[in-house]
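Undergrad: got a predicted structure here, sequence first:
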Amino acid sequence: MALEHKSDPQNDAGEKCNASFVEDVQSSGFADEKGRTKAEGDYSGAVRKTDPREIQLVRKLDMRMMPIVWAMYFLNYVDRNAIASARLNGLEDDLGLEGTQYNTCISILFVGYLLMQIPSNMFMSSGKVRLSIYMSVCMAGWAIVSACTALTKNYTGLVLVRFFLGIAEAPFYPGALFLLSMFYTRKEIALRISILYSGNIVATAMSGLIAVATFETLDNKHGLAGWQWLFIIEGAVTFGIAVLGLLMLPDHPLTTRWLTPEERELAHSRILADTVGSRDSKGVLASLKEACRDPRLYLLAFMQNMHLSACSFNNFFPTVIGSLGFNSTITLVLTCPPYLVSGVVGVVVGITSGKWNERTWHITGSMGIAVVAFIISCATMNKAARYLCCFLFTSGAYAVNSVILGWVSATLGQTAEKKAASLSVVNVVANASYIYTAYLYPETNGPRYLIAMSSNAAFGTATIASAWALRWWLQNTNKKIQRGALPGAEDGVFYAY
């Protein structure tokens, strides 16, 4: 019996699988004649990989795709945060910045960044562009714009460069999430998002060290300041990785060049089988409207916004560490270990969340630890206790990111276009937290930073509460599907929580 799959905007470009392979996939127990998983899986219908070909496919995706998306995200944050290091090397004096002009140059990036995410993901899901080319070109674009920072001579030039850097960088993170969601199932994606997000964490930990090495070796060499060399070098490396992305990034499961025809069909079929309520696409704009009409989108967006609000310490982490009373050198050294530990913890949480196909308790446990650490930071000035809390709230808060974003793709992914729109909307709403959380750390509130730490505890509590609200919502939805009040019971695939 031939395996049928739903119409897809890129199907015509994909090569069809031969009949014997289709029969083998069906007999493995992973898909029925409609390409959907049967109820022999866990509570949501998700099944463990047993077919050797599927296991080999996922391993191939991990080895080919994950290193390049990690490197791209690492450089995304290195390039974005280079201005903070450049400030220590005389950027403000060289460009004549005064008053709040530096702060404006920081915030203007997010204007372009937030404006472009939704249109970019809609374009990516339209099937009108090869994703490997689009994301690599965008990366090359932000590499060039970032390098051009070295050419700025005044405040106006820096504002323009930062604005266009936000536009150029905007497509990557929501686009990378969409790309991962097209190749990894609900049980797999949390781990991959946590690995991706570790690129952000490692970049934050390492960017200062990269800057110091540049300033020590190239400052005032060949007529350029150290901060100018920093932007030039990082831009050149980013451009090189963008070229590599053309070769390593995948496209749609049915059109990825480095997958065999059999692997393409399997990659497409297993995601279709894992999708709750999968259906034919009605187009990009219709899918955006459908996502915006789904009330679960707003609860997930609120959850992610509260999570990122609780992570507001990341922009002021040296300031928080500095409240311990050490000199600037020791302070910079002490900022690295909590981030590195949090990266490891995030991967572990991603593994266990995927293994057990569970989200609510992982969010509760991880963010609960962070909330306790925030409260302790409010209550004591003991150096050892406060530094230990830095490990706890970074690890607990950051670990939640991959679980929430994986939940978005699992809950709102009825079509690829709706999934892309939902991920971008959630990301835009969540990143809006950077607008107001920047005001929670005034110098006058140090060294305890009571306002910031108590606010972070409240944000973390709201994240936990919204996770339980969504769990209750999805449980009731599953019951309605089982009773036949909603369609989908015949597929044996239910919402995961």
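TA: Received it, and whenever you're ready, just let me know what you need.

Undergrad: only C-alpha atoms for contact and neighbour calcs from this point on.
TA: Noted.

Undergrad: mind listing what Gly141 touches?
TA: Shown in contact with Gly141 (CA atoms under 8 Å, 6 or more residues apart in numbering): Ala168.

Undergrad: doesn't it lie inside a helix?
TA: Yes. Assessed with DSSP: H, G, I helix; E, B strand; the rest coil, Gly141 lies in a helix.

Undergrad: okay, it and Leu209: tell me how far apart.
TA: Remark: distance between Gly141 and Leu209 (CA to CA, to the nearest Å) = 25 Å.

Undergrad: correct me if wrong, but Phe494 is in a helix.
TA: No. Secondary structure of Phe494 (three-state DSSP): coil, not part of a helix.

Undergrad: I'd guessed it sits against Lys479; true?
TA: No. Phe494 lies out of contact with Lys479 (CA atoms under 8 Å); the separation is 9.3 Å.

Undergrad: which one's more surrounded, those two?
TA: Neighbour count, other CA atoms under 10 Å: between Phe494 and Lys479, Phe494 has more, with 27 against 14.

Undergrad: where exactly do the helices run in the stretch 251-400 of the chain?
TA: For the stretch 251-400 of the chain, the helices defined by DSSP state H, counting those that start in this stretch occupy 261-274, 284-293, 295-310, 317-322, 328-356, 360-379, 383-411.

Undergrad: list the helices and strands the shortest one packs on?
TA: Helices and strands in packing contact with helix 317-322 are listed as helix 328-356; criterion 3 or more CA pairs under 8 Å, 6 or more residues apart in numbering; DSSP states H and E.

Undergrad: got the buried residues for the helix it packs on?
TA: 331-332, 334-336, 338-340, 342-354 (16 or more other CA atoms under 10 Å).

Undergrad: here's the one I want to compare it with:
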Amino acid sequence: MAEKTSYVMSAPPKSSWKGWLWDSADVSKEERRFLLKLDFTLLTFGTLGMLIKWIDTSNITNAFVSGMKEDLNLYGNQYNYIVVAWTVGYIIGQWPSNFILTRVRAHSAKTYPQMLALRFVVGLFEAGYWPALYYILGSWYNKRELGKRNGILQSAVSIAPIFSGFLQAGIYNGLNGHAGLAGWRWLFVINGIISLPIAILAFFFLPDTPGTAKPNWLFSEREIEIARKRMSVAGRVAEGKPYTVKSILGYLTSWKTILFTLVFTMQPFGSQPATSFVFWLKAHNKKGKPAVYSVAQINEYPTLGNAFTAVYSLAAVWISDGPLRGRRWPTIIFGNLVAIVIFVLLVVTPVFGPFSHRAPLYILSSIGGSAVPLTMAWMSELISDNAEQRAFTAASMNTLQYTFSAWIPLVWFQQVQQPNVTAGNRAAAVVAGLNVIVFTIITVLAHREKLQKKRNGELPAASTSSNSSTPSIDDGNEKNISSVVVEDVAPVLKR
């Protein structure tokens, strides 16, 4: 017979300024140790994997403006088609490759068709990584913790192009022509080399979800017990419900799945104006005339936009988790309102005006996209009671986003028109306005649902506490008069 174990859940701690900076400062020593281990494994290696994934995604643009266009004779909209090839592979592989991350080096491409095929394969095997990581984070962290972790994970998406830009600039200056390879080809070679050790380590350090995890060298039985109790208090239900036609139809008719998928479907409009920056810089260089911007400058200047997005996104999630006490909508809607202004200014500002007039607009144009980590956190929290719907919604959001990413550049942001894409910038402003409307609807519906659950007594304890955190877990040496002893958890651990 399994031996009984017990642990003590103390009353919810009061938020301190240290807890606003990093939430584990307000919990017990045992839970703090658990969160430290979880952050070191899941957050660290998940973020490193995300960084490598998006460096690869960014490399194609940096390579294009650094010699690939001329070497492979990529003219017309062939750049767009290469991006679409990756996107199609990504869409097809979204479900079957949900937990696979593989890198296929593209340095052997000699022709345009070969590049298309290789980018398709890369997209196919990268498909499951992004939605899987967000789903796993939503299965381990509570509301007070999730926004910051999602923000750190998503920051890799903004930081990756910075690495890619400076990496391409350095490679072009130091390795261009070395061993008979052009500088842009070395970019893919080096990306493949640094990907392999991170992929191997991530395989061993990324944990399963609390509902499926078993004690191992990484997490002990007691730590898994702590994780499951934390999620129970947060109202997060573990996996276990079967996928049926009825359940999937239920997901497809749920306002949560529909509205969150809708806002992600429109996401590509908000990210495209920033991609014009690199083409805008390159367009200043006219054939037969001295270059206005060097290859290094063309690769490096756009990283200012990525740096801004990373910093602003992290500030937004910290404000949401801290002073806003878990409210997601204020920073999300604010970012989209600012995006509307930026896109309108891109429409009315002369395309080839002074650097100081247009470059700042490109740099700030991704502010709407900074809502991604908070949107994913919000979705996870609103669908806490159904793990299968949460996973389905995360994959649907990502799949529809990339489905639209496949054709939006071909219609609104064609390479042959860059950087003269006024119609695309105008469309981005309209879509940002629609985002504000959809997020407002989500806010209203979520508030109504919360009031209904409160009347029915269905809210978990964490949702009614002042700081929206789970109760801390005592290490057994501390006593609390408001604590609750939870016993007979061994049978649960054996599920």
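TA: Perfect, I can see it now. Bear in mind the structure is a predicted one, so any value in this text is a computation, not a measurement.

Undergrad: kindly reformat the helices of the stretch 251-400 of structure 1 as JSON lines containing distance to Val69 of structure 1.
TA: Below are the helices of the stretch 251-400 of structure 1 laid out as JSON lines (distance: least, CA to CA, whole Å):
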{"stretch": "helix 261-274", "distance to Val69 of structure 1": "18"}
{"stretch": "helix 284-293", "distance to Val69 of structure 1": "24"}
{"stretch": "helix 295-310", "distance to Val69 of structure 1": "21"}
{"stretch": "helix 317-322", "distance to Val69 of structure 1": "26"}
{"stretch": "helix 328-356", "distance to Val69 of structure 1": "16"}
{"stretch": "helix 360-379", "distance to Val69 of structure 1": "25"}
{"stretch": "helix 383-411", "distance to Val69 of structure 1": "15"}
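
Undergrad: out of the ones you listed, which is closest to Tyr439 of structure 1?
TA: In terms of CA to CA, the element of those nearest to Tyr439 of structure 1 is helix 295-310, at 11.6 Å.

Undergrad: list the contacts for the residue nearest to Leu95 of structure 1 when sequence neighbours are not counted?
TA: Excluding its sequence neighbours, the residue lying closest to Leu95 of structure 1 (CA to CA, 6 or more residues apart in numbering) is Asn154, at 4.5 Å. Residues near Asn154 of structure 1 by CA under 8 Å, 6+ apart: Leu95, Gly96, Leu97.

Undergrad: when you align them, which residue in structure 2 goes with Asn154 of structure 1?
TA: Aligning on TM-score structural alignment places Asn154 of structure 1 opposite Thr111 in structure 2.

Undergrad: quickly note the distance from the residue nearest the centre of structure 2 to Ser313 of structure 2.
TA: The centre of structure 2 sits closest to Gln154, judged by CA atoms, centre = their mean, with a distance of 3.8 Å. Per CA to CA, Gln154 of structure 2 is found 8 Å from Ser313 of structure 2.

Undergrad: mutual contacts of these two, please.
TA: Pro373.

Undergrad: just the strands in structure 2 please.
TA: Assigned by DSSP state E, the strands in structure 2 fall at 7-9, 484-486.

Undergrad: the last one corresponds to what range in structure 1?
TA: Residues of structure 1 offer no counterpart to strand 484-486 of structure 2, counting by TM-score structural alignment.

Undergrad: what do you get for stretch 162-182 of structure 2?
TA: Stretch 162-182 of structure 2 maps onto residues 205-225 of structure 1, going by TM-score structural alignment.

Undergrad: next: stretch 33-45 of structure 2.
TA: With TM-score structural alignment as the criterion, stretch 33-45 of structure 2 aligns to 56-68.

Undergrad: figure out how far the matching stretch is from the centre of its chain.
TA: Here stretch 56-68 of structure 1 is found 18 Å from its chain centre; the criterion is CA atoms, centre = their mean, to the nearest Å.

Undergrad: who touches it?
TA: Counting by CA under 8 Å, 6+ apart, Phe183, Tyr184, Arg192, Leu196, Ile241, Leu244, Gly245, Met248, Leu249, Pro250, Glu263, Ala267 sit against stretch 56-68 of structure 1.

Undergrad: can you find the partner of the fifth one in structure 2?
TA: Spelled out, it's Ile241 of structure 1. Aligned by TM-score structural alignment, Ile241 of structure 1 pairs with Ile198 of structure 2.
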